[in-house]
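Engineer: the following comprises the amino acid sequence and a computationally predicted model.
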Amino acid sequence: MAGCEVEEPLLSTICDQDGIKNEENSQTSFSGDVDEIVPVNGIKDLVREFYTESKKQWVLAGPISFTYFSQYCIMATTLVVVGHIGTIQLAAVSVENTVIADFSYSVLLGMSSALETFCGQAFGANQLDMLGIQMQRSLLILNIMALAMLSLFIFATPILKLLGQTASISTEAGKFSLWMIPQQFAYAMMIPTAKFLQTQSRVMAISVIAAAALGLHVFLTWFFMLKLGWGLAGAAMTLNVAWWFIAIAQLLYIIAGNCGEAWSGFSWKTFEKLWVFLKISIASAVMISSEMWYITVLTLMIGNLENAEVSVDASSICVNILGLTSMVGLGNNAATSVRVSNELGSEHPGRAKCSEVKLLVEELTPLLGLCILFTNVQYTLLGVAVGVGWQVPVACINIACYFLLGIPSGVLMAYKFKMDIKGLWYGMLLGLCLQSCILLWKICVADWNKEAYFAKERLKEWRGITDAGGT
């Protein structure tokens, strides 16, 4: 099948009530509307194009990677300090973070990737007034979703027990979950504003804010957890303060007038076509959240193994190492989605291309290295998918790779072949490998001129502009 024919149903959902052209008409009308792909002749042209695009990519990816690294270090700092309190406390925070909080965060982050597609393409097309409206829609939807997921935090203890976690871990994680409720609403505010700024390449602002938040968090963690000895209550308080600092600072930066025409204030247009935006956000959530959900399932399964506390602690360390080493990949993910969506929007398709714990961590290190490699490749490929607007087909690919291959094979190796935690990680590696290969193939066979046309039609239909030129 053609690489971009799969995506038309996604585009059709954006404004199906307005009536989008059928596929036959679109194929006959797009050829002259966008810049054709300029061929690369010889090594010299290839090197020139690679250098030009790499420079643009890293101008974005560098600050974004630093932002993600700083934000990731907020949680990592907390885990390091909690690890000195006790294994039960470390396991409890790890389970709350990877099962309860990460599930909620992954849904919010995934739903926000619709904002990357729409805002990125609108910015590329110089339709700046659309960006603020889209951000407000995302803010509204994500806050409603955060409210809807409160029950996960309120009933975390019985949920974790039902999922097979030990009573001691479930009880401590349940208490910590209640204290972490404010963090979820900070995420709902922080993520859309960050995407809004990223799609305009205003990445230095969010990196400075993230660095300031990390510095504040390190000081508060030292003061409340180490000096005053507040334990898990102190950990929860410092985390909530750090995330709300980021959320408020980014919003203030936007409404202070630093974004020009992209922000013209709050508008009632936010409530128009919300259902259409929500449908795309849901598809985005499934696409982006698949890997995070797999980590959640992995943690739950590890909690059912023998010596659960040690296994969970070891896996938590490996997951955090994987997360820290994936920050460059996440930066490239965001930068790639910005570059691809901007170029398609501007009709340039050619540019869019403990000692027990320590021992177990050492045994997992080779698998961790391979996961780091494939995770960073995967993030870049997902950035292309988000920039183009392939959320629906890629969501299906991710679900198939992780939940039809990764989990069953991991369970088989862990329990049937007695490989324990290593078997579960082997399963994750298989899912990552297959997903990366399929995404790479899909990108290679895509018709980028046609994708640029679809981006143009998407922006026209979203604004309600007809072929006759009315509004």
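Structural biologist: Nice, thanks for sending it over. All values derive from a computational prediction rather than experimental measurement.
Engineer: going by C-alpha atoms from here, please, whenever you check contacts or count neighbours.
Structural biologist: OK.
Engineer: any chance you could map the helices in the stretch 251-400 of the chain?
Structural biologist: Ranges of helices in the stretch 251-400 of the chain, per DSSP state H, counting those that start in this stretch, are 274-302, 308-325, 327-345, 355-388, 391-399.
Engineer: okay, these in CSV with distance to Val81 next?
Structural biologist: Supplementary listing: the helices of the stretch 251-400 of the chain in CSV, determined by distance: least, CA to CA, whole Å:
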stretch, distance to Val81
helix 274-302, 21
helix 308-325, 13
helix 327-345, 22
helix 355-388, 16
helix 391-399, 34
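Engineer: and the residue nearest the centre of the chain, what does it touch?
Structural biologist: Within the chain, the residue whose C-alpha comes closest to the C-alpha centroid is Leu109; the distance, by CA atoms, centre = their mean, is 4.9 Å. The neighbourhood of Leu109, defined by CA atoms under 8 Å, 6 or more residues apart in numbering, consists of Ile191, Ala285, Ile288, Ser289.
Engineer: thinking again about what came up before, tell me which of the helices of the stretch 251-400 of the chain is the most buried.
Structural biologist: Compared across the helices of the stretch 251-400 of the chain, helix 327-345 shows the largest average neighbour count, a mean of 29 (mean count of other CA atoms under 10 Å).
Engineer: quick one: that one to helix 355-388, angle?
Structural biologist: With axes from the mean of the first three to the mean of the last three CA atoms, to 10 degrees applied, the angle from helix 327-345 to helix 355-388 works out at 10 degrees.
Engineer: which helices and strands sit right next to helix 327-345?
Structural biologist: For helix 327-345, the helices and strands in contact under the criterion 3 or more CA pairs under 8 Å, 6 or more residues apart in numbering; DSSP states H and E are helix 42-82, helix 102-124, helix 181-198, helix 355-388, helix 448-463.
Engineer: so of the ones you listed, which one's packed in deepest?
Structural biologist: Highest mean neighbour count among the helices and strands packed on helix 327-345 (mean count of other CA under 10 Å): helix 102-124, a mean of 27.
Engineer: please compare the first structure with the one that follows:
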Amino acid sequence: MEGEFTVKLLRNIEAAEHANKGRESLKYKIWKENKKMWVVAAPANSPYDDFTRFIRKAFSQAFIGHIGSKELAAFALVSTVFLRFAQGILLGMANGLETLCGQAYGARQYHMLGIYLQRSWLVSVIASTVLLPVFIFTTPILKAIGQEDEIAEMAGTMALWLIPVIYSFIVSYTCQMYLQAQSKNMIIAYLAAIALSIHVFLSWLLTVKYKLGVSGAMISTVLAFWLPNIGQVIFVTSGGCPETWRGFSTLAFKDLWPIFKLSLSAGAMLCLEVWYNTVLILLTGNMKNAEVAIDALSICLNINGWEMMISLGFMAAASVRIANELGSGNSKAAKFSITTIVVTSFGIGFVLFVFFLLFRERIAYLFTENNDVASSVGRLSPLLAFSILLNSVQPVLSGVAIGSGWQSTVAYVNIGSYYLIGVPIGILLGYVYNLRVQEFSILLTYSSFF
């Protein structure tokens, strides 16, 4: 048979089923939709893989920050610029798998999910290998764009430590999308919670108890990223998904080009969002008092990212719910899902908005002992809080695009809003009108909301 991509996944459900749904009360519909939503989103708002992956990196940053300010600046560069560069590509490509698995599951084409997963593994391994030179030559790259030699050398050493983390993203993201489509992501939550506990213990043991410094923090980071992946693969291949995993198949090597195209579209959509913070860090590093500026900005982006991880849980819920409903041919239910998830995510974002307005620079001392850095974070707190509020909605809308297969359209929107409007305005304000780095960075961030 010619490629499975010619098979139409979207199909109509029985007319009687539609009629029964039409007679349901609004209260019951909201209750039922929330149950389906939280099956996917709840783990993301507790010890879920995306959330704890971010926390693992935050803990590494916290331990390294207490080693020294230059070490913190180097880690901020390599994690926010280079690691996020790779992470954006691989997570974006995995979102293409999320579209396929979600719609296939809604259309009851269960056997295709395992095939799609294996195809995504092949495509992601190729992409990760292509990215390796960026991490191998981190030091000369940073020196070429004007970073301080000492910070660039330290960042280059950290980048080599993070190469195994790049390959961990392949298993982590693809298995996550595969399991989410089936609402079986609680196993990821359990594994991620265990990995987080191990990471905190090892970070303390190696950096505080045995004083191994940066090397100790990086060893703990690598182990923490790989441990849950091993558990996920064992779960998938050892009977955890009997309907959708039929074993390894040679069909995985067929129709790779359509998978590659969809993965590129999904990758472009997400990368254009994720890399925007990278632009902030790079431009900040070339301004006055770069060390304090990078530290303060990286802490703000880190805090912003904590809330973003919660919103990404709702993004996952939106993509799964929309894909499943479209796969079963029920567009009305898909629209109702969008409304429910957006309202819920915005409500949580508002609570966090108030929280960060109240605590301001006190939060910065979790990451640094430098009073200048903490003061800079305090001055940014009101704008940071507004950013958190707005970010509670945007990822959910991206989830709608993923579930609908609109990644290419959103990629064009992101090019316009982030890079044709945001970056030029930020450069104008920062370099022409000489605004302080803090205001420059936040204004550049806010221009993304165009």
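Structural biologist: Looks like it came in fine. Bear in mind the structure is a predicted one, so any value in this text is a computation, not a measurement.
Engineer: tell me which of the helices and strands packed on helix 327-345 of structure 1 sits nearest to Asn320 of structure 1.
Structural biologist: Proximity to Asn320 of structure 1 (CA to CA) singles out helix 42-82 among these, at 6.9 Å.
Engineer: matching residues in structure 2 for stretch 370-390 of structure 1?
Structural biologist: Against structure 2, the aligned range for stretch 370-390 of structure 1 is residues 386-406 (TM-score structural alignment).
Engineer: show residues contacting that stretch.
Structural biologist: Taking CA under 8 Å, 6+ apart as the rule, stretch 386-406 of structure 2 contacts 95-96, 98-99, 102-103, 266, 304, 307-308, 311-312, 314-323, 326, 338, 341-342, 345-346, 348-350, 352-353, 407, 410, 446.
Engineer: distance check, whichever residue in structure 1 pairs up with Ala268 of structure 2 against Glu306 of structure 1.
Structural biologist: Pairing criterion TM-score structural alignment: the partner of Ala268 of structure 2 within structure 1 is identified as Val286. For Val286 of structure 1, the distance to Glu306 of structure 1 equals 32 Å [CA to CA, to the nearest Å].
Engineer: just Lys450 of structure 1 next, same as before
Structural biologist: Here the criterion is CA to CA. By it, Lys450 of structure 1 lies 54 Å from Glu306 of structure 1.
Engineer: can you check Ala256 of structure 1 too?
Structural biologist: Remark: distance between Ala256 of structure 1 and Glu306 of structure 1 (CA to CA) = 54 Å.
Engineer: ok, back up a step: the residue nearest to the centre of structure 1 matches what in structure 2?
Structural biologist: In structure 2, the residue paired with Leu109 of structure 1 is Leu91, using TM-score structural alignment.
Engineer: quick one: contacts for the match of Ala268 of structure 2?
Structural biologist: Residues touching Val286 of structure 1, when contacts are defined by CA under 8 Å, 6+ apart, comprise Val107, Gly110, Ala395, Ile399.
Engineer: conserved subset of these in structure 2?
Structural biologist: Among the contacts of Val286 of structure 1, those whose aligned partners also touch in structure 2, counting by both residues aligned by TM-score structural alignment, their matches' CA atoms under 8 Å, are Val107, Gly110, Ala395.
Engineer: need the contact list for the equivalent of Val82 of structure 1 over in structure 2.
Structural biologist: Taking TM-score structural alignment, Val82 of structure 1 has Ile64 as its aligned residue in structure 2. Ile64 of structure 2 is in contact with Glu71, Leu72, Phe75, Gly213, Val214, Ala217, counting by CA under 8 Å, 6+ apart.
Engineer: and with 10 Å instead?
Structural biologist: By CA atoms under 10 Å, 6 or more residues apart in numbering, the residues touching Ile64 of structure 2 are 58, 70-76, 203, 207, 213-218, 367-368.
Engineer: do you know how far Ala212 of structure 1 is from Asn320 of structure 1?
Structural biologist: Counting by CA to CA - Ala212 of structure 1 and Asn320 of structure 1 are separated by 21 Å.
Engineer: any idea what Ala210 of structure 1 aligns with in structure 2?
Structural biologist: If you follow Ala210 of structure 1 across to structure 2 using TM-score structural alignment, you land on Ala192.
Engineer: so how many other residues sit close to that match?
Structural biologist: Here the number of neighbours of Ala192 of structure 2 (other CA atoms under 10 Å) works out to 29.
Engineer: make sure it is actually in contact with Leu227.
Structural biologist: Yes: assessed by CA atoms under 10 Å, Ala192 of structure 2 is found in contact with Leu227 at 8.4 Å.
Engineer: what's the overlap in contacts for the two?
Structural biologist: Common contact partners of Ala192 of structure 2 and Leu227 (CA under 10 Å, 6+ apart): Ile198.
Engineer: distance of the equivalent of Ile163 of structure 2 over in structure 1 from Met149 of structure 1?
Structural biologist: Using TM-score structural alignment to pair residues, one finds that Ile163 of structure 2 aligns to Ile181 in structure 1. Shown here: Ile181 of structure 1 relative to Met149 of structure 1, a distance of 10 Å by CA to CA.
Engineer: tell me the residues of structure 2 aligned with the helix or strand where Ile246 of structure 1 lies.
Structural biologist: Following DSSP states H and E, one finds Ile246 of structure 1 within helix 231-253. Per the alignment by TM-score structural alignment, helix 231-253 of structure 1 matches residues 213-235 in structure 2.
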